[in-house]
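>>> here is a sequence together with a model predicted from it:
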Amino acid sequence: MSVEVGRSASETGSFAEIFGAFVKLGLVSFGGPIAHLGYFRDELVVRRRWLTESAYADLVALSQFLPGPASSKVGFTLGVMRGNGLLGGLAAWLGFTMPSALVLFVFALGASAFTGRVAEGIIHGLKLVAVAIVAQAIWGMAKNLTPDRQRIGIALAAVWITVAPIGMLGQIAAILVGALAGLWLCRSQGGPVTGHLDYPVTKRAGAIALVIFAVLLILPPILASVTGNQALALFDAFYRAGALVFGGGHVLLPLLQAEVVAPGWVSNETFLAGYGLTQAVPGPLFTFAAYLGAVMGPDPNGFVGAAIALVAVFLPGGLLAYGVLPFWDMVRVRPLAQAAMRGANAAVVGILGAAFYDPVWTSAVLAPVDFALALAGFLLLTAWKLPPWMVVLLMAAFGLTSGLVGGLI
């Protein structure tokens, strides 16, 4: 299998181009991290052709090994590649994160709780968008990454492993098993690697990032304990949560609840209200941190608290992704590494398939009409080639209508 960059992946994009592309994604990417990967693929792989399908799958597989917000790590890495360095990653992170973070910050300042039948209808419509987006992503990636029986089998095994009752370890185990199976089953498939994935990060810079990650994990709790500084304690709570969780924002929530509700920084009612609001906004669920930082009881809160919490929860994933990047291309060109990556990429398809059922399908398709609407969204994306934002608007409009009708009955 040839692993090459996309047609325009060798070009360097400006800060404005990268920021603009990810602002668009940040405004329309509903449905959680798995759905976000579908939006990324459609916009940056299919439409803009910043990189190839296999290169994108490499980034997705790499992100599964690292803790932190999965889709945000992929987005940050795409920005680093496109922008030829850290500034591009910063542009991607800001663009993808700020829309939902700002909305949640405004809610935290005193907006009314997003409740009622109309609100629930809109949220349900947006969940149906996620069903269509994830189905589209699985359809496209499966055609490219599971073209033979061996890799179809690996993808199926990944589904079984992911749905096993082993919690957050399921995705990591599926990737590891996929890579090991690839060493055995995928050695003879494909030719030599002819492309080059250009990760514009030096090994020295990567090592520095990994050292900073470790220092920030160890030092702040010690200093916070010695000095009693609340800002340090706030940073430590959110940084530790971001550093120790694999997967998406739903996995983060129990950790954050223990960090902010148990010490009395945020009431449980306020915490749950913010979580409900988070479901109504696009972008990464980790932006829930902005809401929590703003509503904190002790200082710092407000804008300063939101900024500290938001940066702290995303920083560990970004440092790890940046630190590992300079070693990734060196590893993937080796024949055994290629076979392992073919298996790992097939496992990514299986992981997406498992997530498509739970939580995407189970939380959205509750009646036959939901199935019909999700299917319509899928066909609008794949057959009629409508842009995702248009499908988002259509589904949200349906949800609004159903909420209004339900409220009148």
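On my side now, so go ahead.
>>> CA only for contacts and neighbour counts going forward, please
Fine.
>>> which parts of the stretch 1-150 of the chain are strands?
68-69 (DSSP state E, counting those that start in this stretch).
>>> and residue 231, what does it touch?
With contacts taken as Cα atoms under 8 Å, 6 or more residues apart in numbering, residue 231 has the following neighbours: 299, 300, 305, 308.
>>> let me redo that: residue 68
Under the criterion of Cα under 8 Å, 6+ apart, the neighbours of residue 68 are 242, 243, 244, 245, 246, 247, 248, 313, 314, 316, 317, 318.
>>> between these, which is closest to residue 81?
In terms of Cα to Cα, no member of these lies closer to residue 81 than residue 318, at 13.5 Å.
>>> so what's the closest one up against?
Under the criterion of Cα under 8 Å, 6+ apart, the contact list for residue 318 reads 68, 73, 76.
>>> can you give me the neighbour number for the second one?
Neighbourhood size, residue 73 [other Cα atoms under 10 Å]: 30.
>>> residue contacts, it?
With contacts defined as Cα under 8 Å, 6+ apart, the neighbours of residue 73 are 63, 317, 318, 321.
>>> from residue 318, how far off is it?
6 Å (Cα to Cα, to the nearest Å).
>>> how about the first one?
From residue 68 over to residue 318 the distance is 8 Å, taken as Cα to Cα.
>>> can you pick the most crowded of the contacts of residue 68?
Across the contacts of residue 68, neighbour numbers were computed from other Cα under 10 Å; residue 316 holds the maximum, 30 neighbours.
>>> would you confirm that that one contacts residue 214?
No - counting by Cα atoms under 8 Å, residue 316 stays clear of residue 214, with 9.0 Å between them.
>>> skipping adjacent residues, who's closest to residue 129 in space?
With Cα to Cα, 6 or more residues apart in numbering as the criterion, residue 129 has its nearest non-adjacent residue at 5.9 Å, and that residue is residue 392.
>>> run a quick neighbour tally on the one you found.
A total of 23 residues lie near residue 392 under the criterion other Cα under 10 Å.
>>> for the host helix or strand of it, list every residue counted as buried.
If you go by DSSP states H and E, residue 392 is part of helix 388-408. Of the residues in helix 388-408, those with enough neighbours to count as buried (16 or more other Cα atoms under 10 Å) are 388-389, 391-392, 394-404.
>>> with stretch 13-26 instead?
Buried positions in stretch 13-26, judged by neighbour count with 16+ other Cα under 10 Å: 13, 15, 17, 18, 19, 20, 21, 22, 23, 25, 26.
>>> and the comparison structure, right after this:
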Amino acid sequence: MDETASQEAASVSGADPFREIIGVFQAFLVQGLTAFGGPVAHIGYFRREFVERRGWLSEDAFADLLALAQFLPGPASSQLGMAIGMRRAGYAGLLAAWAGFTLPAATAMIALGCLAPHLGDYWGQGVLHGLQIAAAAVVAQAVIAMARSLAVGPIRAGIAIGGAIGLLYVHGAMAQVLALVAGGLFGLAFLREEAAVPPDDPASHRVPPAVSATAIVLFALLLLLLPILAAVLDSPTLSLASVFYRTGALVFGGGHVVLPLLQDEVVGRGWLDQNTFLGGYGAAQALPGPRFSFAGFVGAAQEAAVAGWRGGLVALVAIFAPGLLLVTGVLPLWDRMKRQPAARAALGGLNAVVVGVLAAALWNPVLATAIHRPSDWALAAGAFVFLSIVRLPPWLVVLGFAALVGAFTR
């Protein structure tokens, strides 16, 4: 951590609130412009920026929020960003983190949905391949760095390795949740004597219990009432919002899992044809930021409900709203629970298994998607060297490898 970051981290409590909020927005806007590679890669980018460079939170506190984000339905990397933003600057920080991280990809996807151009030519496929290779190196760096602090010792290392092996054989969002539960149980059984004081920052912004409860109730009410109101009022806007809110509330596993759910809802209803739907999804893979920004494309391009940029905004806000409400509602409960000695032991196992979850994701889908031929291994190793040894900024490595691979596959 450089001197500027240290001073910034040390002066959170005395900083001007408006400047804190602007700082959160700017930091996440940079991530939204440069964090290529999907939700697993985003974790590596966030760790590099907010733990190593800015020092906004410790390694343990980062893993703590990551474990929570993995438990909740919705976009895990976006919810991790929301939680970091809330820790830094309260409710407004949560919104600033979400807006900054989402804005670049969302703007591009809504524009593409309005214009509906031809997507995914051969040059585009080469660039996408380069993005995937560089993202694999970013994830590998994050796995190694997190393992050094969160999977130290035979018990924690065993939990991490066991979680990784299990997820290599059993795939899916529920398998991830079960692995996290198993890690917590192993920690509860074997780490009671090693349990450390939970990570905490006295300058962290807290959520009052009344606000937390209101957010959880509102999450449930919207899930229940939106489809009823859409049917009773025969409102295209509410119908569109209902579909995307339900998708955001029920998806475990991140951006790739949203594809089949939205395909059933959108293509099945005749709102969008299959080729346009898949073309937009392909374009979303080549953009930085959250995969859920694909909702902006679908909302703008579909024909049966509110279309154009208004439809894109409705779909975008609706699919992210459950995550915003869940982070606001559950994070305070998480903070109170982890202070108990038994919960701290479980949290130690949970943090260790997070390393295993990330390692399994590195192998599949990250490397499985990025490595097509033996030469790709050399490219991935080169990207890792530039990141870890030369210590170039991740965005520079990612864009450089995208251009390099794209140029040679024209």
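Sure, I can see it. The shown structure was predicted, so the numbers you read here are calculated from the model rather than taken from an experiment.
>>> helices along the stretch 101-250 of structure 1, start to end?
117-145, 149-163, 169-185, 203-227, 230-244, 249-260 (DSSP state H, counting those that start in this stretch).
>>> now the first one on structure 2. Mean distance?
If I follow you right, that is helix 117-145 of structure 1. Between helix 117-145 of structure 1 and the corresponding residues of structure 2, superposition yields a mean separation of 0.5 Å, by mean Cα distance after the TM-score superposition for structure 1.
>>> which part of structure 2 matches that helix?
Taking TM-score structural alignment as the measure, structure 2 aligns residues 122-150 with helix 117-145 of structure 1.
>>> likewise the last one?
Aligning helix 249-260 of structure 1 against structure 2 (TM-score structural alignment) gives residues 255-266.
>>> end-to-end on the matching stretch?
With Cα to Cα as the measure, the first residue of stretch 255-266 of structure 2 is 16 Å from its last.
>>> which parts of it are buried?
Buried residues in stretch 255-266 of structure 2, counted by 16+ other Cα under 10 Å: 255, 256, 257, 258, 259, 261, 262, 263, 265, 266.
>>> what does residue 300 of structure 2 correspond to in structure 1?
Applying TM-score structural alignment, one finds that residue 300 of structure 2 aligns to residue 294 in structure 1.
>>> for residue 314 of structure 2, same thing?
Residue 314 of structure 2 maps onto residue 308 of structure 1 when the alignment is built from TM-score structural alignment.
>>> now do the contacts for its match.
In this structure, residue 308 of structure 1 makes contact with 231, 234, 235, 293, judged by Cα under 8 Å, 6+ apart.
>>> cool, and residue 111 of structure 2?
Applying Cα under 8 Å, 6+ apart, one finds that residue 111 of structure 2 lies in contact with 297, 300, 309.
>>> and which of the residues you listed is nearest to residue 173 of structure 2?
residue 297 (24.4 Å).
>>> closest to the centroid, which residue in structure 2?
Using Cα atoms, centre = their mean, the residue of structure 2 that lies closest to the mean C-alpha position is residue 77, 1.1 Å off.
>>> what's around the closest residue to that one other than its chain neighbours, how many residues?
For residue 77 of structure 2, the nearest residue in space outside its immediate sequence neighbours is residue 39; the separation is 5.3 Å by Cα to Cα, 6+ apart. Each residue near residue 39 of structure 2 was counted by other Cα under 10 Å, and the total is 23.
>>> residue 391 of structure 2 now?
11.
>>> what's the helix or strand for whichever residue in structure 1 pairs up with it?
With TM-score structural alignment defining the correspondence, residue 391 of structure 2 maps onto residue 385 in structure 1. Using DSSP H and E, residue 385 of structure 1 falls within no helix or strand.
>>> any idea how far residue 20 of structure 1 is from residue 385 of structure 1?
If you go by Cα to Cα, the gap between residue 385 of structure 1 and residue 20 of structure 1 works out to 21 Å.
>>> quick one: the strand or helix carrying residue 311 of structure 1 to structure 2 mean distance?
Here residue 311 of structure 1, judged by DSSP H and E, is contained in helix 302-332. Between helix 302-332 of structure 1 and its aligned partner residues in structure 2, the average distance after superposition works out to 0.8 Å, using mean Cα distance after the TM-score superposition for structure 1.
>>> next secondary structure element downstream of that helix?
Later in the chain than helix 302-332 of structure 1, the nearest helix or strand by DSSP H and E is helix 335-355.
>>> equivalent range in structure 2 for that following helix?
Across structure 2, the stretch matching helix 335-355 of structure 1 (TM-score structural alignment) is residues 341-361.
>>> any idea how far the matching stretch is from the chain center?
With Cα atoms, centre = their mean, to the nearest Å as the basis, the distance from the averaged C-alpha position of stretch 341-361 of structure 2 to the chain average is 18 Å.
>>> one more: stretch 79-94 of structure 2?
Distance of stretch 79-94 of structure 2 from the chain centroid (Cα atoms, centre = their mean) equals 13 Å.
>>> so which bits of that stretch are buried?
Counting neighbours by 16+ other Cα under 10 Å, one finds that the buried residues in stretch 79-94 of structure 2 are 79-94.
>>> quick one: the nearest residue to residue 301 of structure 1 once chain neighbours are set aside from residue 92 of structure 1, how far?
Closest residue in space to residue 301 of structure 1, ignoring its immediate chain neighbours: residue 294 at 4.8 Å, by Cα to Cα, 6+ apart. Going from residue 294 of structure 1 to residue 92 of structure 1 by Cα to Cα gives 23 Å.
>>> compare neighbour counts for those two and give me the winner.
In this view residue 294 of structure 1 and residue 92 are compared by other Cα under 10 Å, and residue 92 has more residues nearby, 33 against 25.
>>> which residues touch the counterpart of the more buried one in structure 2?
In structure 2, the residue paired with residue 92 of structure 1 is residue 97, using TM-score structural alignment. Shown in contact with residue 97 of structure 2 (Cα under 8 Å, 6+ apart): 24, 25, 27, 28, 29, 81, 82, 84, 85.
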